[in-house]
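**Student:** here is a sequence together with a model predicted from it:
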Amino acid sequence: MSQRKPPGVSRETWVDRQVREAAERGAFEGLSGAGKPLDDAVLGQSAGEWAVEWARREGADMTAALPPALALRREREELVAAVPGQPTEAAVRAAVELFNTRLDAAYRRPQEVPPVALAFVDVDRQLARWREAHPLGPEEPEAPAAAGPGRGGPGRPWWSRVRPRRRPRR
């Protein structure tokens, strides 16, 4: 049904015309259930039961039909399971930070039923899992050495790393 119902035409007349035109075009020819009676089990199902059965039979992804809290819970499980398969640490960090941003936005919205009750994904823990699954091989370069105390490394206080050093005047 790509057309809108014209004003002044009853809905039943318009739908009947759409069905008749589709039948004339042959849109209903060669369907798998053509000429067969409906199954009694299908007739006894509610619309929701039928939709669940159809999704199971067709292997459809029903994540979009889940309430936001359950969809986030499933997404979190899939994210944590997929961490070892990510190609780089940057990809792991980006995926975790994107999820945490979406979870934060869900917490800021008014709560629905069921409410969102998830912990944020710990970036450092997921990076450690990724590193465990991807040990450095001989072809991979070593990680750069940490800078010494005079080079902005961890030995200097944070405020000295934020502000550039002034050179003494001569």
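**Tutor:** Great, that's in hand.
**Student:** all contacts plus neighbour counts: C-alpha atoms, from now on.
**Tutor:** OK.
**Student:** which elements pack onto the helix ranked longest in the chain?
**Tutor:** Longest helix in the chain, counting residues (DSSP state H): helix 89-108. Applying 3 or more CA pairs under 8 Å, 6 or more residues apart in numbering; DSSP states H and E, one finds that helix 89-108 contacts helix 68-82, helix 123-133.
**Student:** now the last one and helix 89-108, what's the angle there?
**Tutor:** With axes from the mean of the first three to the mean of the last three CA atoms, to 10 degrees as the basis, helix 123-133 and helix 89-108 are set at 150 degrees to each other.
**Student:** check it against this one:
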Amino acid sequence: MSERKPFQQTWNSWIDEQVAKAQREGAFDNLPGTGKPLKNLDRPYEEDWWLREFLEREQLSVTPEPIDLRARITQLREEALKVTDEREARRRFVAMNALIARLNGIPQPDAMAPVAPVDVDEEIRAWRRRRGAQRNG
């Protein structure tokens, strides 16, 4: 469809011709979503609907990376405390330290203090104590 519109042809007739040609060639056959209802028709109109859908589809965030990393670090700690396998808990604490190192390597606003890495062995000892208390309690 990179051909140019002929000088003597109107825009509308040229566009109609391009659409008809694409239909004949099957360009509109088997498109994703064919036969499915349109999403979000019940939502009120928002000017940035397309941006919200793009961010959701591409799994992007508008939150600054340092804030995202801090949230992920907190999430990893909570997940590590819930797992029942010590190796998995250790893996999550190590992953937490990797995120902390990444976070501390990013320039941050003055109000955000660096995050100290965790002592993985101390975290595992605390994890064991909590696991023992849960079994006994």
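**Tutor:** Nice, thanks for sending it over. On a predicted model such as this, the values are computed, not experimentally measured, just so you know.
**Student:** out of the helices and strands packed on helix 89-108 of the first structure, which is closest to A105 of the first structure?
**Tutor:** Minimum separation from A105 of the first structure across those (CA to CA) falls at helix 68-82, 11.3 Å.
**Student:** for V96 of the first structure, see how far away the residue nearest the centre of the first structure is.
**Tutor:** By CA atoms, centre = their mean, the mean C-alpha position of the first structure lies nearest to E75, the distance being 5.6 Å. For E75 of the first structure, the distance to V96 of the first structure (CA to CA, to the nearest Å) stands at 11 Å.
**Student:** same deal with E78 of the first structure?
**Tutor:** 11 Å.
**Student:** more crowded one of those two?
**Tutor:** V96 (23 against 11; other CA atoms under 10 Å).
**Student:** show me what the more buried one aligns to in the second structure.
**Tutor:** Correspondence of V96 of the first structure to the second structure, assessed by TM-score structural alignment: F93.
**Student:** count of neighbours near the nearest residue to its match once chain neighbours are set aside?
**Tutor:** Spatial nearest neighbour of F93 of the second structure, chain neighbours left out: V120 (6.0 Å); criterion: CA to CA, 6 or more residues apart in numbering. As a burial measure, V120 of the second structure scores 17 neighbours (other CA under 10 Å).
**Student:** tell me if I'm right that V120 of the second structure and R90 touch.
**Tutor:** Yes - between V120 of the second structure and R90 there is a contact at 6.8 Å, judged by CA atoms under 8 Å.
**Student:** roughly how far apart are the match of V96 of the first structure and D85 of the second structure?
**Tutor:** Taking CA to CA, one finds F93 of the second structure at 13 Å from D85 of the second structure.
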